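S.K.: coordinates only, sequence not included:
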């Protein structure tokens, strides 16, 4: 193993509030940059990671999955606890697992899910500040759920795609978009084969128009059919968005994650 190298998969949790997103950048602090530094300290050589889904500035993750290659022999516990010693409190490695060389955190994935948390009360949050999106106006979550059902299926999601999106195709298969209310907290669970840049935040921003009574539920179907980003709602804040989980073929035996928040 030490000669040919081993591919490792890692499950990582992070609070994205203090980072300029996942991807490496010149200057700004990023999740990828901090993680690669910690892993390199354990490996004794530079590490470059590939991730299941890049997150924007301020977006969090419950179980982000990544992979990297290393020529050194280390037990699983070393990659977990050793890396966590070098990581700031906002990032934690949850598990590490050796995987075959054909495993790829991004390209082997068959689905991804996000959760979006909305605090729906008149008073602003204190303990949850930066981790939920605060909406003080009353929201009709049943109308939002009715609207969300019109978005399910395989469609051209150009109306919910950021102008900077680099995806070759705007077609995605939206498998789930559920909304659950727990007292003042509204939780949206969104699953798809893959997502466009800002797709989840643009979907939520559009559903908020419906929740506030500014548009009827059927309006979202018109927005979807238009393929026109200008007709959809504003991009919802990053604060409430969590990269929740990734699905892979069973052959890889990638661990699942549960979370205390979402």
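M.R.: Received, thanks. The model shown is predicted, which means the values in this text are computed figures rather than measured ones.
S.K.: CA atoms for contacts and neighbours, from now on please.
M.R.: Fine.
S.K.: Please, where are all the helices along this structure?
M.R.: 31-43, 76-77, 83-86, 141-149, 199-211, 219-226 (DSSP state H).
S.K.: Just put those in a markdown table and tack on mean neighbour count.
M.R.: Shown next, in a markdown table, are those (neighbours: other C-alpha atoms under 10 Å):
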| stretch | mean neighbour count |
| --- | --- |
| helix 31-43 | 20 |
| helix 76-77 | 14 |
| helix 83-86 | 18 |
| helix 141-149 | 20 |
| helix 199-211 | 23 |
| helix 219-226 | 18 |
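S.K.: Not including adjacent chain positions, what is the nearest residue to residue 206?
M.R.: In this structure, residue 206 finds its nearest non-sequential neighbour in residue 233, 4.0 Å apart by C-alpha to C-alpha, 6 or more residues apart in numbering.
S.K.: In contact with the one you found, which residues are there?
M.R.: Residue 233 is in contact with 202-203, 205-209, counting by C-alpha atoms under 8 Å, 6 or more residues apart in numbering.
S.K.: Next up, a structure to set beside the first:
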């Protein structure tokens, strides 16, 4: 069966997350339903990351197996037609080898989190950022972020329902940037690792926001990490500012 890699963009607000759930709207379910319009049968697709409810994607990657002799461009066009009006788009589609797996072949996932700092309510960015009304100290947040980079036991920063076998992960990169935009000051968190624990990025950002606001110090983050206790984590931030931004592979299928 010909296998295709799909690069997918979506707005997470209408969905319970990526993963298919019975009688609930999911991104996986939407794409599988569109595939069934093209080849009437049950379809199961695999993705690089299972994003939670409300989380967005700029470049999620999934793969699907087809029976027909599809051209990649025709397949993406047909899928986008049947996905309307849902906020899901196939932005790239390529034929890949049968041993390509969107999840297991991936080398690194990159997430972007956006905080909007301004007093006035968000309008154009509503649902796409986490808005706070106070300024943040990006230097302090970066100092705390540097503590989290590397191989650690991240028990403090994972959900109590996380199903990962081990809390030990290696965080490759966590960069905090202040970005001035026409809509106000944004703080971007660029987070990269081979894999993540459930709610790990949102736990990081919620904790670092407390540092930026002056309620925590970088030393408090060090103590929270060393505690290996979920109760030591700062608040978990809301999902709407989080984006799956990029997935890396040994050979980029979309290059």
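M.R.: Arrived safely. If you're wondering where the values come from, they're calculated on a predicted model, not measured in any experiment.
S.K.: and residue 185 of the first structure, which of the helices of the first structure is closest to it?
M.R.: helix 141-149 (10.6 Å; C-alpha to C-alpha).
S.K.: Which part of the second structure matches that closest one?
M.R.: Aligned by TM-score structural alignment, helix 141-149 of the first structure corresponds to residues 138-146 of the second structure.
S.K.: Mind telling me what residue 10 of the second structure corresponds to in the first structure?
M.R.: Aligned by TM-score structural alignment, residue 10 of the second structure pairs with residue 14 of the first structure.
S.K.: top strand in the second structure by residue count?
M.R.: Longest strand in the second structure, counting residues (DSSP state E): strand 168-181.
S.K.: now for that one, which elements pack on it?
M.R.: Under the contact criterion of 3 or more C-alpha pairs under 8 Å, 6 or more residues apart in numbering; DSSP states H and E, strand 168-181 of the second structure touches helix 138-148, strand 150-153, strand 184-193.
S.K.: And the strands in the stretch 1-150 of the first structure?
M.R.: 6-14, 50-51, 60-70, 91-99, 111-119, 133-134 (DSSP state E, counting those that start in this stretch).
S.K.: Quick one: average offset of the last one versus the second structure, please.
M.R.: This means strand 133-134 of the first structure. Once superposed with the second structure, the aligned residues differ from strand 133-134 of the first structure by a mean of 0.3 Å; criterion: mean C-alpha distance after the TM-score superposition for the first structure.
S.K.: ditto for the third one
M.R.: With both structures laid over each other, strand 60-70 of the first structure and its partner residues in the second structure are 0.6 Å apart on average (mean C-alpha distance after the TM-score superposition for the first structure).
S.K.: Go ahead and confirm residue 131 of the first structure touches residue 239.
M.R.: Yes: shown here, residue 131 of the first structure and residue 239 form a contact pair, counting by C-alpha atoms under 8 Å, at 5.1 Å.
S.K.: Please enumerate the shared neighbours of those two.
M.R.: 17, 60.
S.K.: In the second structure, what sits opposite residue 165 of the first structure in the alignment?
M.R.: By TM-score structural alignment, residue 165 of the first structure lines up with residue 162.
S.K.: wait, that match sits on residue 198?
M.R.: Yes: using C-alpha under 8 Å, residue 162 of the second structure is in contact with residue 198, at 5.1 Å.
S.K.: Spatially nearest residue to residue 78 of the first structure (excluding sequence neighbours)?
M.R.: The shortest distance from residue 78 of the first structure to any non-neighbouring residue, by C-alpha to C-alpha, 6+ apart, is to residue 42 (7.5 Å).
S.K.: these two touch, right, the one you found and residue 77?
M.R.: No: using C-alpha under 8 Å, residue 42 of the first structure makes no contact with residue 77, being 11.1 Å away.
S.K.: hang on, the earlier thing: which among the helices of the first structure is found nearest to residue 96 of the first structure?
M.R.: Using C-alpha to C-alpha and comparing the helices of the first structure, the one that lies nearest residue 96 of the first structure is helix 76-77, at 5.5 Å.
S.K.: matching residues in the second structure for the closest one?
M.R.: Using TM-score structural alignment, helix 76-77 of the first structure pairs with 72-73 in the second structure.
S.K.: Next: stretch 91-111 of the first structure.
M.R.: Residues 88-108 of the second structure are where stretch 91-111 of the first structure aligns, with TM-score structural alignment as the criterion.
S.K.: Show me the contact partners of the matching stretch.
M.R.: The set of residues external to stretch 88-108 of the second structure that reach it, using C-alpha under 8 Å, 6+ apart, is 2-11, 27, 46-49, 61-63, 72-73, 75-76, 79-80, 83, 192-195, 247-250, 253-254.
S.K.: out of the helices and strands packed on strand 168-181 of the second structure, nearest to residue 170 of the second structure?
M.R.: Among these, the nearest to residue 170 of the second structure by C-alpha to C-alpha is strand 150-153 (4.0 Å).
S.K.: What is the burial count for the counterpart of residue 178 of the first structure in the second structure?
M.R.: For residue 178 of the first structure, the aligned residue in the second structure is residue 175 (criterion: TM-score structural alignment). Counted with other C-alpha atoms under 10 Å, residues neighbouring residue 175 of the second structure total 17.
S.K.: Now do the same contact list for the closest residue to residue 175 of the second structure other than its chain neighbours.
M.R.: Distances taken as C-alpha to C-alpha, 6+ apart put residue 190 closest to residue 175 of the second structure, at 5.1 Å, once the chain neighbours are dropped. By C-alpha under 8 Å, 6+ apart, the residues touching residue 190 of the second structure are 110-113, 173-176.
S.K.: Sounds good, over and out.
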